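>>> Quick one, fold the following:
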Amino acid sequence: MKTRIALLAATTGVFALGACADINGQPRQINKTEQGAIAGAVVGGLIGAGKNKETAVKGALLGTAIGAIGGSMLDQQEKALKQQITNPNIQIVNRGNYLSVIMPESALFATDSAAVGAAGQNDLYTIGRNLTQYPNSTIQVIGHTDSTGSQAYNQDLSERRARSVAGILTAAGVAQGRLATVGRGAAQPVASNDTVAGRAQNRRVEINIYPTK
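The predicted structure is shown next:
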């Protein structure tokens, strides 16, 4: 049974990847829509394989469709966000199955503060309007700090900053039920805390957008 499941997953993935060539048959980099379709096909096939062959095929096909829709939506939303946000310090990263909007401390807060400045509020209202235009998603707001100070202080600051950002998104029209907040303190650095530049990168808020259909 495990062998058949693995074979189905592999076959589904290969089939989807096989379509990702240009008109001359040469390989090319797949886009996020295609990545979503492949992931959906594999997951759908794995679920269906636990039942019977027909169900497995249906699951793979359904998974392909759902994955492609999700990937296409992320591509569209990513493009819109990049057009709408003019602050060059804000990063928009398409992770394949979700979007991540990465806002450095300097775009939002004064040092050791959880109060969002005027420019940061404008950017968050822009993001909020985008989120209302693409309502089929849930949003996780994650606060991060550098390692300066105590662990307890950093944890509290990261939580307060995440809540402040989520509050502004709610004020911009995003349904509160779509939002969740979490603080990571200094636990998930993206750069070395041994340098000024590295600590600046670590002080950030990430707005992660997960499509629901």
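
>>> drop to CA atoms for contacts and neighbour counts, all remaining ones
Noted.

>>> Who are the packing partners of the single longest helix found in the chain?
For the chain, the helix that runs over the most residues, judged by DSSP state H, is helix 53-84. Counting contacts by 3 or more C-alpha pairs under 8 Å, 6 or more residues apart in numbering; DSSP states H and E, helix 53-84 packs against helix 32-49, strand 91-94, helix 118-133, strand 204-211.

>>> Of those, flag the one that's most buried.
helix 32-49 (a mean of 25; mean count of other C-alpha atoms under 10 Å).

>>> one more to put side by side:
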Amino acid sequence: MHKTLLILTLAAAMALAGCTTLDPYTGEQKVSSATKGAAIGAAAGALIGNVTTRRDRTKRAMVGAGIGALAGAAVGNYMDRQELELRQRLEGSGVSVTRVGDNLVLNMPGNITFDVNRAEVKPDFYEVLNSVALVAKKYDQTAIEVAGHTDSTGSVEYNMDLSQRRADSVARYLAGQGVSRVRLDTIGFGPHRPVADNSTTHGRSLNRRVELTLIPLTL
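Alright, predicted model coming up:
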């Protein structure tokens, strides 16, 4: 995933290579801060636009690993049962469960999952992830997209990296609990998918999160 981000960032930077400034102290040409930000933003945009392709790739990998696909009415019933179990196990944990069509989205607020500017999952949160892993292993016809998000404080580059590292940490933990890696995909969106107003303290706290999107493997 980090390699993908690097490639996209470099491609964006090359497209913007003509946007340089002259350093008044060294006399050397250098890429301006605005151009660097635009390059990172272009890379993030490419990642966001590639979500459908990534999900399809994960599903193909699952099929290749011998995981059978769901069909017809079985999909809704399968996700209904999975949703019920997740709601029961995660009640009072601070993690919300939202149904979006046939997908389930688990919203894990950053303040209960990670310390400030850290990417290691808090030990206090292990029990919650253990519960998610138990359900995920039971419903193994589900792909799991782990997405990291940040607020807009700090540089875009830093936030893109932090969000990716946090998503990777959650995915590693789930894999360590027995969730097949072929079902897991991680992506860092940085500040590019806010769910609240970044100009307020409360809004920023809502934007700092990790989301797990559970997607049924369908024909």
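
>>> quick revisit: out of the helices and strands packed on helix 53-84 of the first structure, which gets nearest to Ser72 of the first structure?
Closest of these to Ser72 of the first structure is helix 32-49, at 4.7 Å (criterion: C-alpha to C-alpha).

>>> Give the other helices and strands that that closest one contacts.
helix 2-18, helix 53-84.

>>> Report the buried residues of the first one.
Buried residues in helix 2-18 of the first structure, defined by neighbour count with 16 or more other C-alpha atoms under 10 Å: 5, 8-9, 12-13, 16-17.

>>> ok now that helix, how far from the chain's centre?
26 Å (C-alpha atoms, centre = their mean, to the nearest Å).

>>> Tell me which of the helices and strands packed on helix 32-49 of the first structure lies nearest to Ile139 of the first structure.
Relative to Ile139 of the first structure, the nearest member of those by C-alpha to C-alpha is helix 53-84, separated by 13.1 Å.

>>> What residues of the longest helix along the second structure count as buried?
The single longest helix within the second structure, with elements called by DSSP H, is helix 156-176. If you call a residue buried by 16+ other C-alpha under 10 Å, then helix 156-176 of the second structure has these buried ones: 156-157, 159-175.

>>> middle-most residue in the second structure, spatially?
Most central in the second structure under C-alpha atoms, centre = their mean is Ala147, positioned 0.8 Å from the mean C-alpha point.

>>> which SS state does the counterpart of that one in the first structure fall under?
Here Ala147 of the second structure is matched to Ile142 in the first structure, going by TM-score structural alignment. Classification of Ile142 of the first structure by DSSP: H, G, I helix; E, B strand; the rest coil places it in strand.

>>> didn't Ile142 of the first structure look like it was pressed against Ile207?
Yes. In this structure, Ile142 of the first structure is within contact of Ile207 by C-alpha atoms under 8 Å, at 6.5 Å.

>>> shared neighbours of these two, anything?
Shared contacts of Ile142 of the first structure and Ile207 (C-alpha atoms under 8 Å, 6 or more residues apart in numbering): none.

>>> Which residue, neighbours along the chain excluded, lies closest to the equivalent of Gly71 of the first structure over in the second structure?
Aligned counterpart of Gly71 of the first structure in the second structure: Gly76 (TM-score structural alignment). Once flanking residues are discounted, Gly76 of the second structure sits nearest to Asp102: 6.4 Å by C-alpha to C-alpha, 6 or more residues apart in numbering.

>>> What does that neighbour correspond to in the first structure?
With TM-score structural alignment defining the correspondence, Asp102 of the second structure maps onto Asn97 in the first structure.
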